[in-house]
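> here you go, sequence then predicted model.
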Amino acid sequence: MKRFSIAVIPGDGIGREVVPAALNVLDTAASAHGGIAFDYTEFPWSCEYYLEHGEMMPEDGLEQLKKFDAILLGAVGNPQLVPDHVSLWGLLINIRRGFQQSINIRPAKYFEGLRSPLADPKQFDFIVVRENSEGEYSEVGGRIHQGSSQIAIQNSIFTRPGVENALRYGFELAKGRKGHVTSATKSNGIVHTMPFWDEVFADVKADYPEIEAESTHIDALAAFFVTKPEAFDVVVASNLFGDILTDIGGAVMGSIGIAPAANINLSGEFPSMFEPVHGSAPDIVGKHIANPIGQIWTAKMMLDHLGETELGAGILSAVEEVTKNGVKTPDIGGSATTEEVTAAICEQLKK
């Protein structure tokens, strides 16, 4: 039997509710499929862990995680306990950067049975490939002076390898999809980094003559995600642009609660990490209404990464069948609990 070792970090808030749901679905799918099993090791790293230990994860945390095939993360953050910049940089971003997870991918698609806020969603199905390690989210910068003369500087860092890796990943992905790549740019307003991004895009594009490719300014692209999302296949974007676009993707699906994400280590030297786009939602903790679909779809992406694409496809089909049948949490127009949605998906997998 093929076994996969999975590091599980439920984290904060509803992460502790939706991660068990995803593990239940994974085990049900594996049992129905046969020949596959998962070994889970759970880590208690969270804001509560920080209050007790003074750190979001232990100093040797990355060393503990590196032996696993993949990392499944729930949610990070509880600003009432720990400032967001401390919780995020101490855990999520620490893992992303420590394990060189330089690519972030986030799909968005029309789900039958989900009410998109768009009047005519037209069966859209696209995926955003986001550069995940540098760009606008670099740590380079600082502050000088005080009071009315205070200055804050935040530098964007774009390297040729970082940009090219993200772009090539997008083009390779498009080969197995609809064969279309859109690059998010803003070279008419950002005069150094975005022209550089465009130049690398043109170079990579030349290596994929079979792929239809175009550049679109980020402001127009954000509008097009709302007015014509069906026009897109693979979208490649910098760290900041990709972050913003994927929240729009979650919104046009009907809820950010169903949006998944993957943080990919391209070399295979370190494990990749899989997390839903939604946050820890402390306002609904314990109410049994957290939407588990984002975490379950995230687990599906983990299976794809591990080469179990058939099993992953079965999970996504089961999710869509359940939403079509009207078993949904309140955030997407239903009245079912987290547990009821999870049970319905598991029952569908058993069929």
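Cool, the structure landed. Here the structure is a predicted model, which is why all the values come from computation and not from measurement.
> drop to CA atoms for contacts and neighbour counts, all remaining ones
Will do.
> measure Ser46 to Glu139 for me?
From Ser46 across to Glu139, the span is 23 Å (C-alpha to C-alpha, to the nearest Å).
> next, the one to line up against it:
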Amino acid sequence: MRSGGPKARIAVIPGDGIGTEVTPQAVKVLKAVAATANRPLEFVEFDWGADKYLREGITLPPGAVEMLRDEFDAILFGALGDPRVPSNQHAADILLGLRFKLDLYVNARPVELLHNRLTPLRDRTEKDIRLVVIRENTEGLYAGVGGFFKKGTPDEIAIQEDVNSRKGVERIIRYAFEHARQNGLKRLCMSDKSNAMTFAHGLWQRVFKELREEYTDIDSRHLYIDTLAMEIVRDPRQFDVIVTCNLKIEHHGRGKHRSEWVSDSLSGIFEPVHGSAPNLAGKGIANPLGSVLASAMMLDFLGWGPEANALRHAVRAALHENYVTPDLGGDKRTEEVGEWVAKKAGNKFAVQT
């Protein structure tokens, strides 16, 4: 479900650890902007996470996926992972359950320098680092195809298959090209390891070469993933859109601010990319800005562009005024940052309109 209208219904899944601390701050910011914009925004919170799993043995309740698909416009997600569940079975059931059952094949991760002091790259400024990484989200090694032979013996063999369908590869590469075209981005890079993974990534190569002929307005090229790792540090200005399989882009994805999972059926999950950080939970110092930026992506997804821009403006203002948590060099607590950003975002939207 996605109404595309003035009203939206949001499912909120804070999850575990600092997810339960940063997500309420994002909701606070969203409520502030929605109130100023006079847009009805309804939030329904679900307690799916380690506590519920340990208490009731439940990860995703029966019918949960269908309910999220049919009754909500988007899902705002926190983080999953808890040391009390060493296997992280609950996290796998929830995350992979939603990913596969909602067919959330796109994982888009914007990479943007929001303040010059936040990059270790010399002589790079905010205008130099602005790109989006798009990874395939439902196939590859995450398909879970494989097994053990002679497990627990000296002769043990473990096999994990990299599963790539033509349908899956074509739709993610096409999505990346369309994203570039619709957003006025001129450069696209497809990255793989086809020199080693000749069968799986040979398919990526063939599909990419076919599709690029349909998008001659986009300057497209191929780089092996190890070359991309070097080039993105050497000169990030050369990239607008990067597309690849889900495992390869994990090398670059961690620590980036936020991400979205979307599908053709209008479902979408929006989350900060950081984990549950159980070592930080309960200390009140978790950084909520990633969750706020994920919320801005969600508003874009809903068609609420001015409201999304107000959130991004507020985050930039917090960074420039150093009203941030200790990880970014500030001395503010999680709730203080949330309150400040909510007020700034609401005021910014009022000025915009």
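All right, it came through fine. Nothing here was measured: the structure is a model prediction, and the numbers come from that model.
> just to revisit the earlier point, looking at Ser46 and Glu139 of the first structure, which is more packed in?
Set side by side, Ser46 of the first structure and Glu139 show more neighbours around Ser46, with 26 against 12, by other C-alpha atoms under 10 Å.
> aligned partner of that one in the second structure?
In the second structure, the residue paired with Ser46 of the first structure is Gly49, using TM-score structural alignment.
> mind listing what that match touches?
Counting by C-alpha atoms under 8 Å, 6 or more residues apart in numbering, Gly49 of the second structure makes contact with 15-16, 59, 80, 90-91.
> need the residues you listed in TSV with distance to Arg221 of the second structure and secondary structure, can you?
Formatted as TSV, those follow (distance: C-alpha to C-alpha, whole Å; DSSP: H, G, I helix; E, B strand; the rest coil):
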residue	distance to Arg221 of the second structure	secondary structure
Gly15	39	strand
Asp16	40	coil
Thr59	42	coil
Leu80	36	coil
His90	39	helix
Ala91	36	helix
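> and the residues you listed, which two are furthest apart?
The most widely separated members of the contacts of Gly49 of the second structure, counting by C-alpha to C-alpha, are Asp16 and Thr59 (12.4 Å).
> which parts of the stretch 201-350 of the second structure are strands?
219-224, 241-244, 258-262, 268-272 (DSSP state E, counting those that start in this stretch).
> so which of those strands gets nearest Leu293 of the second structure?
strand 258-262 (6.3 Å).
> how big is the offset of the closest one relative to the first structure?
Once fitted to the first structure, strand 258-262 of the second structure is off its aligned match by 0.5 Å on average (mean C-alpha distance after the TM-score superposition for the first structure).
> where in the first structure does that strand fall?
Under TM-score structural alignment, strand 258-262 of the second structure corresponds to residues 260-264 of the first structure.
> give me the distance between the spatially most central residue of the first structure and Ala220 of the first structure.
Per C-alpha atoms, centre = their mean, the C-alpha nearest to the average position across the first structure is that of Ala261, at 1.6 Å. Using C-alpha to C-alpha, Ala261 of the first structure is found at 24 Å from Ala220 of the first structure.
> repeat for Glu339 of the first structure
The gap separating Glu339 of the first structure from Ala220 of the first structure is 40 Å, by C-alpha to C-alpha.
> and for Gly77 of the first structure?
32 Å.
> which bit of the second structure covers stretch 200-216 of the first structure?
Here stretch 200-216 of the first structure aligns to the second structure at residues 207-223, judged by TM-score structural alignment.
> need the contact list for Met253 of the first structure.
Contact partners of Met253 of the first structure, counting by C-alpha under 8 Å, 6+ apart, are 108-111, 114-117.
> if you set the cut-off to 7 Å instead, what comes out?
108-110, 116 (C-alpha atoms under 7 Å, 6 or more residues apart in numbering).
> include neighbour count and distance to Val128 of the first structure when you put those into CSV, please.
Output for the contacts of Met253 of the first structure, formatted as CSV (neighbours: other C-alpha atoms under 10 Å; distance: C-alpha to C-alpha, whole Å):
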residue, neighbour count, distance to Val128 of the first structure
Ala108, 24, 8
Lys109, 19, 11
Tyr110, 21, 15
Ser116, 18, 19
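> want to throw the residues you listed into CSV with distance to Ile284 of the first structure?
Shown next, in CSV, are the contacts of Met253 of the first structure (distance: C-alpha to C-alpha, whole Å):
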residue, distance to Ile284 of the first structure
Ala108, 24
Lys109, 25
Tyr110, 25
Ser116, 22
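> in strands only, show me the residues you listed.
108-109 (DSSP state E).
> which one of the contacts of Met253 of the first structure is nearest Asn265 of the first structure?
Nearest to Asn265 of the first structure among those, with distances taken as C-alpha to C-alpha, is Ala108, at 21.4 Å.
> now do the same for that closest one: its match in the second structure.
Match for Ala108 of the first structure (TM-score structural alignment): Val111.
> isn't its match up against Lys256?
Yes: taking contacts as C-alpha atoms under 7 Å, Val111 of the second structure lies within contact range of Lys256: 6.2 Å.
> follow-up on the earlier one: more crowded one of Glu339 and Ala220 of the first structure?
Glu339 (19 against 12).
> what lines up with that one in the second structure?
Per TM-score structural alignment, the equivalent position to Glu339 of the first structure in the second structure is Glu335.
> show me where the stretch 1-150 of the first structure has helices.
Secondary structure of the stretch 1-150 of the first structure (DSSP state H, counting those that start in this stretch): helices at 15-33, 47-53, 61-65, 84-87, 93-98.
> is it possible to export these to JSON lines including distance to Gly294 of the first structure?
Supplementary listing: these in JSON lines, determined by distance: least, C-alpha to C-alpha, whole Å:
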{"stretch": "helix 15-33", "distance to Gly294 of the first structure": "8"}
{"stretch": "helix 47-53", "distance to Gly294 of the first structure": "21"}
{"stretch": "helix 61-65", "distance to Gly294 of the first structure": "23"}
{"stretch": "helix 84-87", "distance to Gly294 of the first structure": "21"}
{"stretch": "helix 93-98", "distance to Gly294 of the first structure": "19"}
